[in-house]
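A.B. asks: missing the sequence, but the structure's below:
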């Protein structure tokens, strides 16, 4: 009888981990299932999490408009001004690794409340800065750490709420980032035009504070969470997910995507100014990228929904090739509407690619390891953001143009495409072994019955 029960548990465990190709979990059956949330609750919950993404990433992408303004205001080198956006994006995406245990302990909803208030303080203080260093500290460090809490907490929240099929919802979640990239740069432009850069920081602080009420919505939904964690570890980050070399290849490709993928969004305003267009025209190009990202992330959701049997990482093979072409075209088109068209055509595949990062990590780990895995992948993205802006800014300062930066981006995108083929091979091989193992276990169980 005991042997019969044990085999039954093994079958359930294998079935539960059907989508986790690389790192299966051993703790799923230790979590008590909560009540099921209503459809209305789930929709409101998704909106709340998407708003966290929109605020955190929108403020960062909007700094490309502020970048062009602060170069003139403080008469500083581009490489130094780029530190504001570089450090902000690095910490907003990567700082969550230092707070993973705290988010799991106090809950993602409370983490969003704390992060929103912290970010508001940093942006508000930036408006009173008399030099670039103070802005780097207040916006680049303080505000970004607060948004880093909101950013990672939204990913964790979605996996805990939609634990049965989180991959699709994680793709949908990333729509928030594109909405932020589309809307917030336009707000920066309006605020700078009417209230100067100082007033713009004050108003952006108010926008950052909007994460608080949406954090309350997430907190009030905690009774519907399934954490999948049997052992509530207090460690800062469980590094067991790094024992697989395939994970390392994936993380390196994430790093490359963050390093090169945002060159267009970061430098398109300054690039357009250098070609004789106005800052306002450059802001429109940033928003065009954001709008194209929205379309791309929606397309990413459709692809994920209709290709459930295909591992998400497969799509990076052709997406990286398309991005390589886009990097080359952006510096070889000089007509404004030509640039606008390239921004849209580039933004769509980049939106698809970006939307798949969280789903790839979910598919290659497991529910209980996902918070740590996502924190590590965010750190890979964040580290790239630290020196991504410096590379572009330094090349512009030294050579007077951004061309070399975009050609480097094209080369790295080709590399990511080739290495993804290797990842796809091992993922397919391991999935076959997993299916074979599941079938064998099921047969043994039937014989024991």
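C.D. replies: It's in. Please read all numbers here as calculations on a predicted model, not as lab measurements.

A.B. asks: make it CA atoms for all contacts and neighbour counts henceforth
C.D. replies: Will do.

A.B. asks: could you measure from residue 254 over to residue 118?
C.D. replies: To residue 118, residue 254 is 28 Å away according to CA to CA, to the nearest Å.

A.B. asks: and for residue 111?
C.D. replies: Distance, residue 111 to residue 118, by CA to CA: 10 Å.

A.B. asks: the two: which has the busier surroundings?
C.D. replies: Taking residue 111 and residue 118 together and counting by other CA atoms under 10 Å, residue 111 has the greater number of neighbours (27 against 21).

A.B. asks: take the one below as the second:
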């Protein structure tokens, strides 16, 4: 288990951490470590944890601005995609000034943008303020939380990073229900205002990180190491390299299509005659079952630490395909619930196993740039697929085609994982 959690640890803190470290801190107390961990968990709770909230507000924005679903879907897809991609853009800044100031600046800008968005006069203002500014700002918080925990915890770093990842799933479970209640009470504009206040609460988290800077185990990346890694990443001379390129393709196409439940479940529920509350319940269960899937993936790697990751991933992708099919094919509430259950378990397994696959393909020396590239491709895929899903709904009058495309993509990704497995052992 320690070996596998090492892989997770490396992937989570990848953008800034490398093999070359330099100790520049005093030993922190347990209280100091706990305060940093709690602060970082809140950053994750409000960054990716906020993404499903936009799925609840999605239907309200369509009504308010009478906008096309393709345009409205850009808000959530851009926010979620840029949360992944943006961290790479700001990694150099974070490495120079550490994590406290970037978190405070990002939290202030995101909170202000979300507050101003409550006064939007068209959907394009929401796209810019929430999707672009919010997504880019939250990418900094998402990155800094991983880096801060990696710098603070040394002896028990693996356990701390594993615990940190649970915050996103908790946010994805709790925040949609809170948003549904706030919409009933204050409307979508009031919900954005309150959400901006919750995001501004991340500023004290930045202060905690700033005043803990003397306790961080920071590091310096040598230019030689960076150049060597870059050289190796650009080569494609072996079957292992071909397998890696196939894996990058998987990272490009599956995250956007796998997010169709998170983005469109509430709207689908209303189109099928259910109310928004029922759709919100289904949406929150996506996060809850996803947490269960992560736990199952961890158990698998614990009891079978030498297992090749490609085959479990291939199986998980087939179950993900089944989940997409069930959600769109079974039109009653409990049928959709069954699809959401399978989806949560399978996507949780996939997200848990991906870091191990990255390490298995490229090794520890090239692991940081491997994760960076996979995150960028995933973010780009998410941004594009959100628009395409809404466009399909505008064009056909339903989301069925989008879900069937997601079925095909999941099956294809599973087959690619089988090919990758074969290339590894040929």
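C.D. replies: Cool, got the structure. The structure displayed is predicted, hence computed values, not measured ones.

A.B. asks: how about residue 35 of the first structure, secondary structure?
C.D. replies: What DSSP: H, G, I helix; E, B strand; the rest coil gives for residue 35 of the first structure is coil.

A.B. asks: which residues touch the residue lying closest to it once chain neighbours are set aside?
C.D. replies: Counting by CA to CA, 6 or more residues apart in numbering, residue 224 is the residue found nearest to residue 35 of the first structure once chain neighbours are left out, at 5.6 Å. Listed by CA atoms under 8 Å, 6 or more residues apart in numbering, the contact set of residue 224 of the first structure reads 34-37, 161.

A.B. asks: for those residues, give me a markdown table that also has neighbour count and distance to residue 6 of the first structure.
C.D. replies: Shown next, in a markdown table, are these (neighbours: other CA atoms under 10 Å; distance: CA to CA, whole Å):
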| residue | neighbour count | distance to residue 6 of the first structure |
| --- | --- | --- |
| 34 | 11 | 24 |
| 35 | 10 | 27 |
| 36 | 13 | 28 |
| 37 | 16 | 31 |
| 161 | 24 | 28 |
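
A.B. asks: which of those sits closest to residue 189 of the first structure?
C.D. replies: Closest approach to residue 189 of the first structure among the contacts of residue 224 of the first structure (CA to CA): residue 161, at 36.5 Å.

A.B. asks: now the closest one: how far from residue 167 of the first structure?
C.D. replies: Going from residue 161 of the first structure to residue 167 of the first structure by CA to CA gives 12 Å.

A.B. asks: whatever residue of the first structure lines up with residue 71 of the second structure: neighbour count?
C.D. replies: Per TM-score structural alignment, the equivalent position to residue 71 of the second structure in the first structure is residue 80. Neighbour count for residue 80 of the first structure, taken as other CA under 10 Å: 18.

A.B. asks: so what's residue 80 of the first structure up against?
C.D. replies: Counting by CA under 8 Å, 6+ apart, residue 80 of the first structure makes contact with 390, 393.

A.B. asks: now name the helix or strand holding it.
C.D. replies: Element membership for residue 80 of the first structure, per DSSP states H and E: helix 78-94.

A.B. asks: please state the offset of that helix from the chain centre?
C.D. replies: Centroid separation between helix 78-94 of the first structure and its chain, computed with CA atoms, centre = their mean, to the nearest Å, is 15 Å.

A.B. asks: return the set of buried residues in that helix.
C.D. replies: By neighbour count on 16 or more other CA atoms under 10 Å, the buried set for helix 78-94 of the first structure is 78-94.

A.B. asks: return the set of buried residues in the helix or strand just after that helix.
C.D. replies: Downstream of helix 78-94 of the first structure, the next assigned helix or strand under DSSP H and E is helix 100-106. Within helix 100-106 of the first structure, the residues scored as buried using 16+ other CA under 10 Å are 100-104.

A.B. asks: mean shift between the helix or strand following helix 100-106 of the first structure and the second structure?
C.D. replies: Going down the chain from helix 100-106 of the first structure, the next helix or strand is helix 108-126, by DSSP H and E. With mean CA distance after the TM-score superposition for the first structure, helix 108-126 of the first structure departs from the second structure by a mean of 1.5 Å once superposed.

A.B. asks: for helix 108-126 of the first structure, which outside residues touch it?
C.D. replies: Outside helix 108-126 of the first structure, the residues that touch it by CA under 8 Å, 6+ apart are 52, 103, 134-135, 138-139, 141-150, 153-154, 156-157, 198, 201-202, 204-206, 208-213, 215-220, 222.

A.B. asks: for the spatially most central residue of the second structure, which non-adjacent residue is spatially closest?
C.D. replies: The centroid of the second structure falls nearest to residue 48 when counting by CA atoms, centre = their mean (5.7 Å). Spatial nearest neighbour of residue 48 of the second structure, chain neighbours left out: residue 168 (6.0 Å); criterion: CA to CA, 6+ apart.

A.B. asks: quick one: map the one you found onto the first structure.
C.D. replies: Aligned against the first structure by TM-score structural alignment, residue 168 of the second structure finds its counterpart in residue 177.

A.B. asks: got a list of what its match touches?
C.D. replies: Going by CA under 8 Å, 6+ apart, residue 177 of the first structure touches 50, 53-58.

A.B. asks: closest to residue 299 of the first structure out of these?
C.D. replies: Using CA to CA, residue 50 is the member of the contacts of residue 177 of the first structure that lies nearest residue 299 of the first structure, at 16.5 Å.
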